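K.L.:
this one's sequence-less:
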């Protein structure tokens, strides 16, 4: 597996995951070469994930206007040589510069949109919302959680969805691209309430119309930590 040198360091904080079961054949066209789907309880899943990038450095440099931002992505779960990994269908960030760098270096499916957020926390409760601000096209995901995070066991859904240290993509020529992501295991917050409103077709394409008004299988909020993203390798 590739290690190479560190490309990016950051703190990923308050990772909000809305998880949806989908047919396996639906994800087959998105699979990079050499990968197979990773299943939870014999089902394939996609996740909408919103999270905070903080204290970001690229090539060890703290770039102006690039250190604190929010990303929202749509991802699914794969195995590469039996190693669990994530693969991205769409990623949204609020900066053309960030999106451009990711597309050039990793061929990641980034788009640029204005991202909104709300965060409120006290000793007992945490309230969080991420959204995409596009006129007449709703996209908001929010939770209220108990502010007492815990570490889930390795055989749980929480662990399956949140813990991966390999990213997989494809080059423009269709070759498989791998990169390591290192971080400690994340605690999760007990969810008390959640809601999501999303125009699936507008943001992700007509193939996702079957998810309109579908309830998520599960919702998790991970605490996050410092992370290291390594340079990619093409295999």
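P.N.:
That came through, no problem. On a predicted model such as this, the values are computed, not experimentally measured, just so you know.
K.L.:
contacts, neighbours, all on C-alpha from now
P.N.:
Will do.
K.L.:
Now that residue 12 has come up, it's in contact with residue 225, right?
P.N.:
Yes: applying CA atoms under 8 Å as the test, residue 12 and residue 225 come out as touching, 5.6 Å apart.
K.L.:
who has more neighbours, those two?
P.N.:
residue 12 (22 against 17; other CA atoms under 10 Å).
K.L.:
For the more buried one, which residues are in contact?
P.N.:
51, 52, 53, 54, 224, 225, 226, 227 (CA atoms under 8 Å, 6 or more residues apart in numbering).
K.L.:
so after the longest helix along the chain, what's the next helix or strand?
P.N.:
As assigned by DSSP state H, the longest helix anywhere in the chain is helix 96-106. Remark: after helix 96-106, the chain's next helix or strand is strand 110-112, criterion DSSP states H and E.
K.L.:
Outside of that next one itself, list whatever touches it.
P.N.:
Contacts of strand 110-112 (CA under 8 Å, 6+ apart): 90, 91, 92, 93, 94, 95, 96, 99, 100, 102, 103.
K.L.:
So which of the contacts of residue 12 are in strands?
P.N.:
51, 52, 53, 54, 224, 225, 226, 227 (DSSP state E).
K.L.:
what about versus this one:
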């Protein structure tokens, strides 16, 4: 299976990252909610060295809740009795030296070991109490992060229509086919690479009851319903080591 994933590269804009992958994850029941935002309002929230990537003049913010399962490190068997955990990430779309990717404003998970491990890898994870249930074809997702950086996410969502592959150069493809991520810690940029097969999507209907994951941004940036919503059943992803890049002024 992994060799087939590694051989499937025609949808990538750039070659696979150098060196071996280090971790495999299975992502399940992913909801992608996307909002267009004014670039000049979002730019101040990026770290030095990253440039906003835009589509037809708009920057974008996405909130993505999903379940993580079947996690294992390279050349190490799956951990017995490992339970799936839930995760939400908030990201925007950036580029550096011509390479496109994503920058995470924050990531929540309900497995403390995953949070601590990701923080060691420079990613801005938070521990949250989270639940997901499937009832009559709809998913109900709740997350509550406590403490100084408290945040809430409550939504229900349902896939609709037939699965499809986004057309190349479409907005959907531009948003989802991203294979590099950046983080910022210790005054420096770090970059990691990922790889998976091309996204197969469905359209989705979402009822976003409450979310304060983006409360650090101006309140008017995400005051409307998401402009674009996708659902994906699952994806097997390979992750490469996150390495320090340095910064540009």
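P.N.:
Yes, it's here. Bear in mind that the values here come from a model prediction, so they are computed numbers and not experimental data.
K.L.:
So after superposing, what's the score?
P.N.:
Here the superposed chains carry a TM-score of 0.85, computed using TM-score structural alignment, normalised by the length of the first structure; 226 aligned residues with a CA RMSD of 2.5 Å.
K.L.:
Can you tell me what residue 79 of the first structure aligns to in the second structure?
P.N.:
By TM-score structural alignment, residue 79 of the first structure lines up with residue 95 in the second structure.
K.L.:
List just the nearest of the contacts of residue 12 of the first structure to residue 144 of the first structure.
P.N.:
The shortest approach to residue 144 of the first structure among the contacts of residue 12 of the first structure belongs to residue 51, at 15.2 Å (CA to CA).
K.L.:
So what does residue 86 of the second structure match up with in the first structure?
P.N.:
Using TM-score structural alignment, residue 86 of the second structure sits opposite residue 70 in the first structure.
K.L.:
Which elements pack onto whichever strand or helix holds that match?
P.N.:
Assessed by DSSP H and E, residue 70 of the first structure sits inside strand 69-80. Packed against strand 69-80 of the first structure by the contact rule (3 or more CA pairs under 8 Å, 6 or more residues apart in numbering; DSSP states H and E) you find strand 35-37, strand 44-58, strand 83-93.
K.L.:
The contacts of residue 12 of the first structure, buried ones only, as a PyMOL selection?
P.N.:
Selecting the buried subset of the contacts of residue 12 of the first structure in PyMOL, with 16 or more other CA atoms under 10 Å as the burial test, is done by:
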select buried, resi 51+52+53+54+224+225+226+227
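K.L.:
what's the average distance of the longest strand that the first structure contains to the second structure?
P.N.:
Longest strand in the first structure, counting residues (DSSP E): strand 6-22. Superposed on the second structure, strand 6-22 of the first structure shows a mean distance of 1.4 Å to its aligned residues (mean CA distance after the TM-score superposition for the first structure).
K.L.:
Return the residues in contact with the residue nearest the centre of the first structure.
P.N.:
The centre of the first structure sits closest to residue 49, judged by CA atoms, centre = their mean, with a distance of 4.3 Å. With contact taken as CA under 8 Å, 6+ apart, residue 49 of the first structure is in contact with 15, 16, 17, 18, 72, 73, 74, 75.
K.L.:
mind redoing it with 10 Å?
P.N.:
For residue 49 of the first structure, the contact set (CA atoms under 10 Å, 6 or more residues apart in numbering) comprises 15-19, 71-75, 91, 130, 141, 219-221.
K.L.:
how near is it to residue 210 of the first structure?
P.N.:
19 Å (CA to CA, to the nearest Å).
K.L.:
And what about residue 224 of the second structure, helix, strand or coil?
P.N.:
What DSSP: H, G, I helix; E, B strand; the rest coil gives for residue 224 of the second structure is coil.
K.L.:
now for it: what does it line up with in the first structure?
P.N.:
Aligned partner of residue 224 of the second structure by TM-score structural alignment: residue 214.
K.L.:
neighbours around that match, how many?
P.N.:
10.
K.L.:
The counterpart of residue 131 of the first structure in the second structure is in what secondary structure piece?
P.N.:
Using TM-score structural alignment, the equivalent of residue 131 of the first structure in the second structure is residue 142. Assigning secondary structure by DSSP H and E places residue 142 of the second structure in strand 138-145.
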